[in-house]
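Visitor: the sequence and its predicted three-dimensional model are supplied below.
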Amino acid sequence: MNRKRSKQMEPTDKELVQMALDARKNSYAPYSNYKVGAALLCEDGAIFTGCNIESASYPCGLCGERTAASKAISEGHIKFKKIAIAGSSEQTCTPCGMCRQFLYEFAPELTILCSNNVGNFKVNKLNELLAQGFGPASLK
């Protein structure tokens, strides 16, 4: 899903979490049965959703966060403001290490809404979840 919204109509955190919960429905998770949905809000108001996609060759799978971010990047959106992540258990779903590193490339101070299966969420900052992250500035 790609929705273009004006900044004046920016979704609430709860609405963004609901979009992540909805995106989870498209998850392909036949091996782990752990479905994840993500909804990424870009600085210009565009919203991209994604879900996890597993593969029988486990390393080839994609997390929901990277699916949403890849969709945004492939459409020319590289400035991210906030992402909601919803898992399929009672525990809140936090991004894995690979997703933290991937997202750090584009938005070290990204706000992350980590939700459980019913929409209860905690607010985190990416640079807190990935302290002293490695990004473009590290290569200078």
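Guide: Alright, I've got the coordinates.

Visitor: please make it C-alpha for all contacts and neighbour counts, starting now.
Guide: Fine.

Visitor: so which residues of the chain form strands?
Guide: 2-3, 37-42, 47-51, 80-86, 111-115, 121-125 (DSSP state E).

Visitor: dump the residue contacts of Cys42.
Guide: By C-alpha atoms under 8 Å, 6 or more residues apart in numbering, the residues touching Cys42 are His77, Ile78, Lys79, Phe80, Lys81, Lys82.

Visitor: surely the fifth one meets Glu43?
Guide: So that's Lys81. Yes - with contacts counted by C-alpha atoms under 8 Å, Lys81 reaches Glu43, the gap being 5.2 Å.

Visitor: related to what we said a few turns ago, quick one: closest of the strands of the chain to Leu62.
Guide: strand 47-51 (8.1 Å; C-alpha to C-alpha).

Visitor: another structure for you, compare them:
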Amino acid sequence: MKKDIQISYEQFKNSTELNDIEKRLFERAKQARENAYAPYSNFLVGCAVLLENGEIFSGNNQENAAYPSGLCAERTTLFWVAANFPNEKVKKIFVVGGPKAVSPEDPPIPPCGACRQSLIEYETKQNENIDLYFSSMNEEVVKVHSIKDLLPFYFDATFL
């Protein structure tokens, strides 16, 4: 039996189409991207997280000469937020990434597979969807209303 999966998402031509909070998250993620430590890949990623209490926190990717020892911006930010605000729900996550040498043709950069799995853990834990936005420096933005939209066959505690 063949089945299909449809994913619903929104696309914005640039940041001027975003609402005020989305614009703030975009700017915070862009700023965080500038501080990324990526001397090996020269691929800089920034992330901003909006909590239910209205606070915004940001982080970036951190590489290491021993490649598996680095960490993506999404997990760096989310793990710090979860460690310091374990009872706050995550409402929105904004990711801005791409090569250090920015090109107008750079597409929106989605989270990698490992980050998608980590993000779904927190969405499942809080039993509430997280809006996820991803972009490159050219400001084209894609928005999904749940991490499940990017990882429809996700693994969670129900399998254990």
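Guide: That came in fine, so what should we check first? Because the structure is predicted, anything quoted here is derived from the model rather than measured.

Visitor: on that earlier part again, so between Lys81 and Glu43 of the first structure, which is more surrounded?
Guide: Lys81 (18 against 15; other C-alpha atoms under 10 Å).

Visitor: what's the distance between the aligned partner of Asn84 of the second structure in the first structure and Val118 of the first structure?
Guide: Mapped onto the first structure by TM-score structural alignment, Asn84 of the second structure lines up with Glu75. Glu75 of the first structure is 30 Å from Val118 of the first structure, where distance means C-alpha to C-alpha, to the nearest Å.

Visitor: look at those two and report which has more neighbours.
Guide: Neighbour tally, Glu75 of the first structure and Val118, criterion other C-alpha under 10 Å: the higher count belongs to Val118, 16 against 11.

Visitor: looking at the second structure, name the residue matched to the more buried one.
Guide: Match for Val118 of the first structure (TM-score structural alignment): Asn138.

Visitor: surely its match meets Asp106?
Guide: Yes - using C-alpha under 8 Å, Asn138 of the second structure is in contact with Asp106, at 6.7 Å.

Visitor: and the most centrally placed residue in the second structure, how far from Ser146 of the second structure?
Guide: Centroid-nearest residue in the second structure: Val95, 4.0 Å away (criterion: C-alpha atoms, centre = their mean). Separation of Val95 of the second structure from Ser146 of the second structure (C-alpha to C-alpha): 14 Å.

Visitor: cool, and Ile130 of the second structure?
Guide: 5 Å.

Visitor: same question for Phe26 of the second structure.
Guide: For Phe26 of the second structure, the distance to Ser146 of the second structure - C-alpha to C-alpha - is 18 Å.

Visitor: more neighbours, these two?
Guide: More crowded of Phe26 of the second structure and Ser146, by other C-alpha under 10 Å: Phe26, with 27 against 20.

Visitor: from Gly97 of the first structure, how far out is the alignment partner in the first structure of the more buried one?
Guide: Using TM-score structural alignment, the equivalent of Phe26 of the second structure in the first structure is Val17. Distance from Val17 of the first structure to Gly97 of the first structure, counting by C-alpha to C-alpha: 21 Å.
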